[in-house]
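>>> Structure for this input, please:
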Amino acid sequence: MSHTRAVVLAVACLCLILVQVEGTWNALDPEQMRFIHSRCFEDNLPAGPKRALYASKWIKWELEPNDETTHCFAKCVLEGIQLYDSKSKKFRSKRITIQHEAYKTFTGANDDEVAKYKQAVAALRVGSGSCSDVFNTYLPVHKQFHDVSQLVYLSVSAVAAKIYEADPNVKRKGESFAEYCAKRAWDEKTKGDACKARKYELTGSNELKAAIDCIFRGFRYINENGFNPDEIVRDFKLINKPELEPQVRSVLSKCAGEKAYEYYSCLLQSNVKEDFKHAFDFRELRSVDYSYLVKGNVYDPAKLKEEMAKADAKVC
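Predicted coordinates:
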């Protein structure tokens, strides 16, 4: 057994033990971290002349300018990495240990420093739970433990690169979730079925069902809380179809079954099927580069058609 493989297996076993202590929570990998940060950028980065200023600070996890916009961005990230729980209005310090132990072979984070960081977070008490309240509560800890928290939460590029190299199961940068999932569902013998899937044919094959389940999870249509229709509605809005929300929710609520392929089939057999294809394609395109919208790109039907033709050509 190679040293790298042994390390990965040891980490996996340790994570399993820790997960049993902290419910069912798993440490977040680099792909998950990138998604969380990019989504918080999308939802909080302002338009206008100061957009670049905010982006230049936030990308380095420098919580400036000190205003409501930055406060809400910080709260978004803290909730996203599940260090802060908005429902209970409490910080989850135990998860720092789980995150650290899972990747410390790659991060090199000091155990004592991480323990101090965890202790500091455990002592935090939140009041109203507003953006400013959460921000001001966490800020002193952020300033004191900026560097170690960056390591623990895989925000250092060199650390993420090591993990990508060691773990082939993490989706790569520049790879769409459709491509990532297809590699795990189909092989050369079932390539024809994969091509049909690119054309939105409902073949009902086990491979297609596995691929759709994988994609739905990658697109966050299914998350740790189960099926997430809000995420699908969001994708319709991003192709400039907000008026379809009632229809989309109606289709999903009436869909028999609770599996990804069943929801996928319901949408493709509904009166919103063509718009769903566009929304699904646009999500695939954005999954290649999580900063797609942050960079100022918008839905462009002609460009999307061109990019999907390229993706189809790789399979068909």
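>>> rest of the way, CA atoms for contacts and neighbours
Fine.
>>> mind listing the strands in the protein by residue range?
Assigned by DSSP state E, the strands in the chain fall at 84-85, 90-91, 222-223, 226-227.
>>> Run through who's touching the last one.
To tie it back to what came earlier, the one meant is strand 226-227. The contact list for strand 226-227 (Cα atoms under 8 Å, 6 or more residues apart in numbering) reads Y221, E258.
>>> The first one too?
Counting by Cα under 8 Å, 6+ apart, strand 84-85 makes contact with K75, L78, E79, K90, F91, R92, all of which sit outside it.
>>> Number of residues surrounding Q247?
Q247 has 14 neighbouring residues, counting by other Cα atoms under 10 Å.
>>> Look up how far I232 lies from it.
To I232, Q247 is 12 Å away according to Cα to Cα, to the nearest Å.
>>> same deal with T190?
28 Å.
>>> the more surrounded of those two?
Just comparing T190 and I232: by other Cα under 10 Å the higher neighbour count belongs to I232, 24 against 12.
>>> Find the nearest non-adjacent residue to the more buried one, please.
Y221 (6.3 Å; Cα to Cα, 6 or more residues apart in numbering).
>>> Would you enumerate the residues in contact with that neighbour?
By Cα under 8 Å, 6+ apart, the residues touching Y221 are F227, N228, P229, D230, E231, I232.
>>> Just give me the neighbour total for A10.
13.
>>> now S149
Residues within reach of S149, counting by other Cα under 10 Å, total 23.
>>> still on that earlier bit, let me have the strands of the chain in JSON lines, adding mean neighbour count and distance to A47 as columns.
Shown next, in JSON lines, are the strands of the chain (neighbours: other Cα atoms under 10 Å; distance: least, Cα to Cα, whole Å):
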{"stretch": "strand 84-85", "mean neighbour count": "20", "distance to A47": "27"}
{"stretch": "strand 90-91", "mean neighbour count": "20", "distance to A47": "31"}
{"stretch": "strand 222-223", "mean neighbour count": "16", "distance to A47": "29"}
{"stretch": "strand 226-227", "mean neighbour count": "15", "distance to A47": "31"}
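>>> Following up with a second sequence; could you model it the same way so I can compare the two?
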Amino acid sequence: LSTAMSRLIKLLLLAQVSVSTCLAAWAPLNPEETLYVYTSCFDEWAPKDGTQRKAVAETWFKSWDLKPDNPGTHCFAKCVLEGVGLYDGKTNTMAVSRVVEQQKAFEKFNSYGPKEVNDLTSALSPIKPSSDCGQLYKVYTPVFEKFKKTIRSLYHGHKEVTEKIYKSLGSNIKQKDETYATFCAKKHLAKATKLRHCNIRQFSMNVKPDDDLKKYIDCLFKGYRYISTDGNFYVSAIQMNFRKVKWFFCRHQNSCMIFTKLETQKVTLKSKLS
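I've put the predicted structure just below:
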């Protein structure tokens, strides 16, 4: 595991180089990206109790209702709004122009049109959001309730439509039954020799970097959501995954002791990413 952590640090530093040439502004979200937003926000804010968790999943995803009116739902709503780019937490504003971009990107797959989107943006524009989950929920919910059908279509809430998009985008989107490692390798390592391909996939320390490797790492870390589309590291996401791995090994492998050294390396890792 110590070697694995060293490899991770090397990959992160390589990714830090790659993002300098791979920066991108906000772009309309495809179904894979919105699915990640929904599931990660659910994991963070849904009740931990199994029965309650299942009930909330039905409410939030099947019925598309922002209920019950409680702190968990409030912060789930904020998390989703930030995740899809509709709420900009840095400027504390509603990024209304992105709604139009989202509509144009996938308009051929949906039945709604510019009129519905114009009505939605007109309703969103006067909103004065807050960084507080409860306050943001309070001002956004009336708009959500009135334009739920349009919002659900905009952000890929209909399975029958998303399946068409997955099929249409083909190899340009990570398919549901595909890992990000496989998707990124197909996209960026097609020219690599078999040995180089294997070494890269095994995170070998002897792989020499080139443009294809940088693009592969960039794709991989954005897929894992370790790097944002604008080139910033999500240090919290990396630390969260570290905690999940630690929990697994402590519970199932009886290997808690090995994490003592790795815990000290987290400080080094964080300083390299900051």
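>>> related to what we said a few turns ago, relative to K277 of the first structure, which of the strands of the first structure is closest?
strand 222-223 (18.0 Å; Cα to Cα).
>>> contact partners of the closest one?
F216, R217, N228, A260.
>>> For the stretch 101-250 of the first structure, just list every one of the helices.
111-122, 131-144, 146-152, 157-166, 177-185, 191-198, 206-218, 229-237, 245-254 (DSSP state H, counting those that start in this stretch).
>>> so the fifth one matches what in the second structure?
Counting by TM-score structural alignment, helix 177-185 of the first structure lines up with residues 180-188 of the second structure.
>>> distance between that stretch and the chain's centre?
Relative to its chain's centre, stretch 180-188 of the second structure lies at 17 Å (Cα atoms, centre = their mean, to the nearest Å).
>>> One more: stretch 62-76 of the second structure?
A distance of 19 Å separates the centroid of the chain from that of stretch 62-76 of the second structure, by Cα atoms, centre = their mean.
>>> same question, stretch 208-224 of the first structure
Relative to its parent chain, stretch 208-224 of the first structure has a centroid offset of 12 Å by Cα atoms, centre = their mean.
>>> For that stretch, buried residues please.
208-222 (16 or more other Cα atoms under 10 Å).
>>> just stretch 134-141 of the second structure next, same as before
G134, L136, Y137, V139, Y140, T141.
>>> quick one: the fifth one from L29 of the second structure, how far?
Same thing as Y140 of the second structure. Relative to L29 of the second structure, Y140 of the second structure is positioned 20 Å away (Cα to Cα).
>>> next one: I217 of the second structure
21 Å.
>>> on that earlier part again, which one in the second structure is aligned with the residue nearest to I232 of the first structure?
Using TM-score structural alignment, Y221 of the first structure lines up with Y226 in the second structure.
>>> now swap in L63 of the first structure and tell me
Per TM-score structural alignment, L63 of the first structure is aligned with L66.
>>> I'd like to know how many residues surround its match.
Residues near L66 of the second structure, counting by other Cα under 10 Å: 19.
>>> if we can go back for a sec, of the strands of the first structure, which approaches S287 of the first structure most closely?
Nearest of the strands of the first structure (Cα to Cα): strand 222-223, 15.3 Å.
>>> Any buried residues in stretch 263-282 of the first structure, and which?
Buried residues in stretch 263-282 of the first structure (16+ other Cα under 10 Å): 263-268, 272-273, 275-282.
>>> Stretch 55-69 of the first structure now?
Within stretch 55-69 of the first structure, the residues scored as buried using 16+ other Cα under 10 Å are A55, W58, W61, E62, L63, E64, T69.
>>> Go through these and say which is closest to S253 of the first structure.
The closest of the buried residues of stretch 55-69 of the first structure, once distances to S253 of the first structure are taken by Cα to Cα, is T69, at 34.8 Å.
>>> Skipping its backbone neighbours, what lies nearest the closest one in space?
N44 (6.5 Å).
>>> S236 of the second structure corresponds to which position in the first structure?
Per TM-score structural alignment, S236 of the second structure is aligned with D230.
>>> and the gap between the nearest residue to its match once chain neighbours are set aside and K89 of the first structure?
Leaving aside its sequence neighbours, D230 of the first structure sits nearest to Y221 (Cα to Cα, 6+ apart; 8.0 Å). According to Cα to Cα, Y221 of the first structure and K89 of the first structure sit 25 Å apart.
>>> again, but for I96 of the first structure
I96 of the first structure is 17 Å from K89 of the first structure, by Cα to Cα.
>>> Neighbour count: these two, which is higher?
For I96 of the first structure versus K89, the count of surrounding residues by other Cα under 10 Å is larger for I96: 21 against 15.
>>> any idea what that one aligns with in the second structure?
So I96 of the first structure corresponds to V99, using TM-score structural alignment.
>>> Surely that match and D119 touch.
No. Using Cα atoms under 8 Å, V99 of the second structure makes no contact with D119, being 11.0 Å away.
>>> intersection of neighbour lists for these two?
Counting by Cα under 8 Å, 6+ apart, V99 of the second structure and D119 have no contacts in common.
>>> Could you measure from the closest residue to F221 of the second structure other than its chain neighbours over to S236 of the second structure?
Leaving aside its sequence neighbours, F221 of the second structure sits nearest to I227 (Cα to Cα, 6+ apart; 5.6 Å). Using Cα to Cα, I227 of the second structure is found at 11 Å from S236 of the second structure.
>>> residue range for stretch 142-150 of the first structure in the second structure?
Going by TM-score structural alignment, stretch 142-150 of the first structure sits over residues 144-152 in the second structure.
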